[in-house]
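Peer 1: Here you go, sequence then predicted model.
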Amino acid sequence: MSEQATAPEERGRLDIDRSVLRKIAEHAADRVPDSRPVRRRIAGVGLGEHGSHARLSGPDAELRVSLDLALRYPSPVRETVRTVRHRVESDLERLAGCTVRSVDVTVSALVSDDAPARVE
């Protein structure tokens, strides 16, 4: 069989590093309209802003995602979390071929759009 006639799935193997899968999940969550970045501080020193944080467990065929994120206040929390779960699942499946078993979401902060900027 010539190389052109070989089916794509028979040409080799593709391994996607967990850090890439984690970034896909975080990016998907950060794209939800009511998701907000929060200030990062260590020992009282401001280090800029960061979006959601994801942790992954399980094999790629049964991926479990744990997300920690901040939401805009006021926003419909249940609807926003439902949207986050759907977007994370669909992006991981579409972009990396993973099957997501669960997406656990922790809303760690509510961020007001009209909060005054703080000088650090």
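Peer 2: Everything's here; your move.

Peer 1: Going by C-alpha atoms from here, please, whenever you check contacts or count neighbours.
Peer 2: Noted.

Peer 1: I'd assumed residue 28 was in a strand, is it?
Peer 2: No - according to DSSP: H, G, I helix; E, B strand; the rest coil, residue 28 belongs to no strand; its state is helix.

Peer 1: Please give me every residue in contact with it.
Peer 2: Shown in contact with residue 28 (Cα atoms under 8 Å, 6 or more residues apart in numbering): 84, 87-88, 91.

Peer 1: okay, now the one to match up with it:
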Amino acid sequence: MSALTEPDDRGSLDIDPAVLKKIVEYAADTAPATRHRARTVAGLGMGETGPSARITTHADEEVDVRLRVTLVYPGPVRAAVAEVRERVAADLRRMTGRRLRRFTVEVGALQADRAAAPETTRVH
């Protein structure tokens, strides 16, 4: 069995920003406080949309993330965003070795938590 060369002598690994984007969106999507929301075009239902991210990479292995999410309502927005940030930072670090440098969140909507909402009957 031959010995491996030093890591710096083996080459490099480039991770496409599209891969980083998927990691960030998945981490945000699995956070308990985030929700999908209905997507419409000209009033027609077009399915659902989840978290959406823009990624900027830097030469020093750091990543800037701009994330748009829908959060559960009612709920503590600051705590929800802090949890999402922790998940994103942990997943980026664990899967790619990249560090989160800047994290910007836009809360695009608040959606009622169906589990916590009381059942009501509508009269037609």
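Peer 2: Structure received. All values derive from a computational prediction rather than experimental measurement.

Peer 1: Now the two most distant members of the contacts of residue 28 of the first structure.
Peer 2: 84 and 91 (10.5 Å; Cα to Cα).

Peer 1: about what we covered before: out of the contacts of residue 28 of the first structure, who has the most neighbours?
Peer 2: residue 84 (26 neighbours; other Cα atoms under 10 Å).

Peer 1: Tell me the spatial nearest neighbour of that residue, not counting adjacent residues.
Peer 2: Distance criterion Cα to Cα, 6 or more residues apart in numbering; nearest residue to residue 84 of the first structure, sequence neighbours excluded, is residue 29 at 5.3 Å.

Peer 1: all helices of the first structure, in order?
Peer 2: Here the first structure has its helices, by DSSP state H, at 18-30, 77-96.

Peer 1: Residue 80 of the second structure pairs with which position in the first structure?
Peer 2: In the first structure, residue 80 of the second structure lines up with residue 80, judged by TM-score structural alignment.

Peer 1: how far away is that match from residue 109 of the first structure?
Peer 2: 14 Å (Cα to Cα, to the nearest Å).

Peer 1: Among these two, which residue is more densely surrounded?
Peer 2: Neighbour count, other Cα under 10 Å: between residue 80 of the first structure and residue 109, residue 80 has more, with 18 against 15.

Peer 1: Tell me if I'm right that the more buried one and residue 34 touch.
Peer 2: Yes - here residue 80 of the first structure reaches residue 34: they are 6.7 Å apart, a contact under Cα atoms under 8 Å.
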